[in-house]
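> structure for this input, please:
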Amino acid sequence: MITMYGIPNCDTIKKAKKWLEANNLEYSFHDYRKDGLSEEQLTGWVNELGWELLLNKRGTTWRQQSDEVKNNIDETSAIKLMLEHPAMIKRPLLDTGSVRKVGFKDTEYAELFA
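Model (predicted):
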């Protein structure tokens, strides 16, 4: 079963959902804010994908952090920050059961599900 993780009002999430639906791929959506996220799950993703890939430094939540937080970020503090502010996790995170993919590009999704 395909699971898409993210927040529902994200434009990239909307594009990815539209692509999956247009390609008749069933999926479930996991809303970080509503459905939560465990430290174990996030740590697993960090171990597999790297905290640098998962931490969204482009969003307003990151920009609102103090310079001290931004200048001293490491794996431990990034995990803590992403658990406190799930909107800071890049999205979507797509889990096919065997592969995890961060972000959305239609060409990459087409390859993944070819």
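> C-alpha only now, for contacts and for neighbours.
Noted.
> what count of nearby residues applies to residue 106?
Counted with other CA atoms under 10 Å, the burial measure for residue 106 works out to 12 neighbours.
> for the closest residue to it other than its chain neighbours, give its distance to residue 99.
What sits nearest to residue 106 in space, not counting adjacent residues and going by CA to CA, 6 or more residues apart in numbering, is residue 19, at 7.2 Å. As defined by CA to CA, to the nearest Å, residue 19 lies at a distance of 18 Å from residue 99.
> please generate a structure for the following sequence too, so the two can be compared:
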Amino acid sequence: MYLFLEYPKCSTCRKAKKWLDENKIEYTDRHIVEQNPTSEELKKWIEKSGMPVKKFFNTSGNLYKSMQLKDKLPEMTEEEQIQILSTNGMLVKRPLVIGGDIVLAGFKEEEWDALKQG
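Now for the predicted structure:
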């Protein structure tokens, strides 16, 4: 069973959810804004993913832009970046799928094919 974090108004999240349903992949749905990921969760997921913290930011979002994070992130420690990510679900790249050894940020069908193996 996977954890699927989404923002329901996001078209990419809707596409990803449809893909999960069509491929009969079981998941627990979680609204990324109503239940923002905690810094502890993010730390665990980032470590498991092997990706840099930067990959977990929704760089195309209005909040990211209005906070001028593009300029600020390079000056911050990884810990500070995770702390900012945990303040608002709109900062987190979505959708997120977590389960077993898999952590996927964003929806790229070829990456998500790994979920079919269970």
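> out of residue 19 and residue 99 of structure 1, which sits in the busier spot?
residue 19 (17 against 9).
> which helices and strands sit right next to the strand or helix carrying that one?
Secondary structure assignment for residue 19 of structure 1, by DSSP states H and E: helix 11-22. For helix 11-22 of structure 1, the packing partners by 3 or more CA pairs under 8 Å, 6 or more residues apart in numbering; DSSP states H and E come out as none at all, with no helix or strand in contact.
> how close does it sit to structure 2?
Helix 11-22 of structure 1 differs from its equivalent in structure 2 by a mean of 0.7 Å after superposition (mean CA distance after the TM-score superposition for structure 1).
> quick one: contacts of that helix?
Outside helix 11-22 of structure 1, the residues within contact range by CA atoms under 8 Å, 6 or more residues apart in numbering are 6-8, 26-27, 91-92, 103-104, 106.
> now the strands: where do they sit in structure 1?
Under the criterion DSSP state E, strands of structure 1 are mapped to 2-6, 27-31, 93-95, 100-102.
> make a markdown table from these and add mean neighbour count to it.
Compiled in a markdown table, those are given as follows (neighbours: other CA atoms under 10 Å):
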| stretch | mean neighbour count |
| --- | --- |
| strand 2-6 | 20 |
| strand 27-31 | 16 |
| strand 93-95 | 20 |
| strand 100-102 | 16 |
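> do you know which of those lies nearest residue 82 of structure 1?
strand 2-6 (12.0 Å; CA to CA).
> so residue 31 of structure 1 is in contact with residue 9, correct?
No: in this structure, residue 31 of structure 1 sits apart from residue 9 without contact. The criterion is CA atoms under 8 Å, and the distance is 10.0 Å.
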